[in-house]
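**Q** turn this into a structure:
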Amino acid sequence: MKAKDIMTCDVISVKKDTPIENIAKILIEKRISGVPVVDEENKVVGVVSETDIVKKEKNIKVPSFITILQGVVFLESIKNMEEDIKRVAAYKAEDIMSDDVLTVNEEDDLEYIANLMIEKSINRVPVVDDERKIKGIICRYDIIKSMFNR
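**A** The predicted structure follows:
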């Protein structure tokens, strides 16, 4: 069985400038757990999941520090705090999306896709053509459904 045999073709996607509030409404209304983010040419550039939205509400962790000779030495990464601030202040898809998106092709085997999703701990994978234009999406539900509807 191939990706094209089990993928959902009517993909609900958003643009990078879609407000997070709108994405949350889509997830709730459509009862889905994530959406691909596409550019103007319908190429996949990211994914926003429920987890990304929930993480946005996480508190900012201020790094611990000590003072030595009237100087400040941070014990933890300031970069982590900067990322926390950026996430909490986010208001568009591009601010919270995962941009290291794994994709598959329509001709990829179901076994390959299932293994990829398990190994990488992902719940959905966009199906794209050679130009990364979205053709469909496969979620874990689609794989389970294909296993028991043969």
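**Q** CA only for contacts and neighbour counts going forward, please
**A** Fine.
**Q** report the secondary structure element holding residue 141.
**A** Secondary structure from DSSP states H and E places residue 141 in helix 140-148.
**Q** what is that helix packed up against?
**A** Helices and strands touching helix 140-148, by 3 or more Cα pairs under 8 Å, 6 or more residues apart in numbering; DSSP states H and E, are helix 3-6, helix 110-119.
**Q** buried residues in that helix?
**A** Of all the residues in helix 140-148, those buried under the rule 16 or more other Cα atoms under 10 Å are 140, 142, 143.
**Q** tilt between it and helix 110-119?
**A** Per axes from the mean of the first three to the mean of the last three Cα atoms, to 10 degrees, the angle that helix 140-148 makes with helix 110-119 is 140 degrees.
**Q** pretty sure residue 105 contacts residue 127?
**A** Yes. Taking contacts as Cα atoms under 8 Å, residue 105 lies within contact range of residue 127: 5.3 Å.
**Q** and for these two, which residues touch both?
**A** By the contact definition Cα atoms under 8 Å, 6 or more residues apart in numbering, residue 105 and residue 127 are jointly contacted by residue 3.
**Q** looking at those two, which one has more neighbours?
**A** Between residue 105 and residue 127, residue 127 has the larger neighbour count (other Cα atoms under 10 Å), namely 26 against 20.
**Q** can you classify that one as helix, strand or coil?
**A** Recorded secondary structure, residue 127: strand (DSSP: H, G, I helix; E, B strand; the rest coil).
**Q** where along this structure do the helices fall?
**A** 3-6, 20-30, 50-56, 78-88, 93-96, 110-119, 140-148 (DSSP state H).
**Q** does residue 103 touch residue 127 like I think?
**A** Yes. Contact criterion Cα under 8 Å: residue 103 and residue 127 qualify, at 5.8 Å.
**Q** one more to line up against the first:
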Amino acid sequence: MIAEKMMVTNIRFAKKDQLIEDVFTQMRAEQLRMLPVVDNEHHVVGVVSTFDILEHIVPDYVASGDLKQISYAPDMGILKRNFITVRTQTVAEVMNPSPLLVRPEDALLSVAADLCSHGRHEYALVVDKEKKLLGIVSAGDILGRLKQKELEGALEANHA
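**A** Model (predicted):
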């Protein structure tokens, strides 16, 4: 199995100049955790995720673990104040400029290994030679396909 056979091709995406508030609203409405970021020619230039947005909201001194006890901190006030600031930023200011990119002909095992070794990414963006977005393969897609194959194997064994 190769990435091209697994990828989802009905893709929502963001542009670098969009406001985080607009992109986040779209993500919430469509229950998306990530959007590829593309230029006008549909070349991948990054990815913006709910995690990327959250990273810009949580203060560095908290995220770093430097504070051992933060229960006294007025957490919602800090988070709300930072969210108000972040939502007016552009996608370019918040996005991850180095998303996981794979090719359509990459083997599923290779894509799975890349997902495991590429940090906190649940998604691989499938691109052509010019880095134009073709599709997305998620860890959930791979696991779902494995479960489907397992069930098909069980059905075949029962009919034998």
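**Q** and the TM-score between them?
**A** The TM-score (TM-score structural alignment, normalised by the length of structure 1) is 0.78; 126 aligned residues with a Cα RMSD of 1.9 Å.
**Q** highest mean neighbour count out of the helices of structure 1?
**A** Of the helices of structure 1, the one with the most neighbours on average (mean count of other Cα atoms under 10 Å) is helix 93-96, at a mean of 22.
**Q** and for the closest residue to residue 43 of structure 1 other than its chain neighbours, the neighbour number?
**A** Nearest-residue entry for residue 43 of structure 1: residue 133, 4.0 Å, with adjacent residues in sequence omitted and distances by Cα to Cα, 6 or more residues apart in numbering. Per other Cα under 10 Å, the neighbour tally for residue 133 of structure 1 reads 17.
**Q** then residue 120 of structure 1?
**A** So residue 120 of structure 1, with other Cα under 10 Å, has 9 neighbours.
**Q** show me the contacts for the residue minimising distance to the centre of structure 1.
**A** For structure 1, residue 47 is the residue whose C-alpha lies nearest the centre (Cα atoms, centre = their mean; 3.1 Å). Neighbouring residues of residue 47 of structure 1 by Cα under 8 Å, 6+ apart: 34, 35, 36, 37, 97, 98, 99, 101.
**Q** cool, and residue 99 of structure 2?
**A** Going by Cα under 8 Å, 6+ apart, the list of residues near residue 99 of structure 2 reads 46, 47, 121, 124, 125.
**Q** likewise residue 63 of structure 2?
**A** Contacts of residue 63 of structure 2 by Cα under 8 Å, 6+ apart are residue 55.
**Q** run the last query once more with 10 Å
**A** If you count contacts by Cα atoms under 10 Å, 6 or more residues apart in numbering, residue 63 of structure 2 has them with 55, 57.
**Q** in this structure residue 48 of structure 1 contacts residue 26, no?
**A** No. Judged on Cα atoms under 10 Å, residue 48 of structure 1 makes no contact with residue 26 at a distance of 11.3 Å.
**Q** identify the contacts common to those two.
**A** Each of 13, 14, 20, 33, 34, 35 lies in contact with both residue 48 of structure 1 and residue 26 under the rule Cα under 10 Å, 6+ apart.
**Q** by neighbours, which of the residues you listed wins?
**A** Neighbour count (other Cα under 10 Å) singles out residue 35 as the most crowded of these, with 25 neighbours.
**Q** surely that one meets residue 138?
**A** No. Contact status for residue 35 of structure 1 versus residue 138: not in contact, 11.1 Å apart, counting by Cα under 10 Å.
**Q** what is in contact with the two at once?
**A** Residues touching both residue 35 of structure 1 and residue 138 (Cα under 10 Å, 6+ apart): 11, 124, 125, 126.
**Q** returning to that earlier point: what is in contact with residue 103 and residue 127 of structure 1 at once?
**A** Contact criterion Cα under 10 Å, 6+ apart; residues shared by residue 103 of structure 1 and residue 127: 44, 134, 137, 138.
**Q** who are the contact partners of the last one?
**A** In this structure, residue 138 of structure 1 makes contact with 3-4, 6-9, 11, 103-104, 110, 113-114, 117, 123-127, judged by Cα under 10 Å, 6+ apart.
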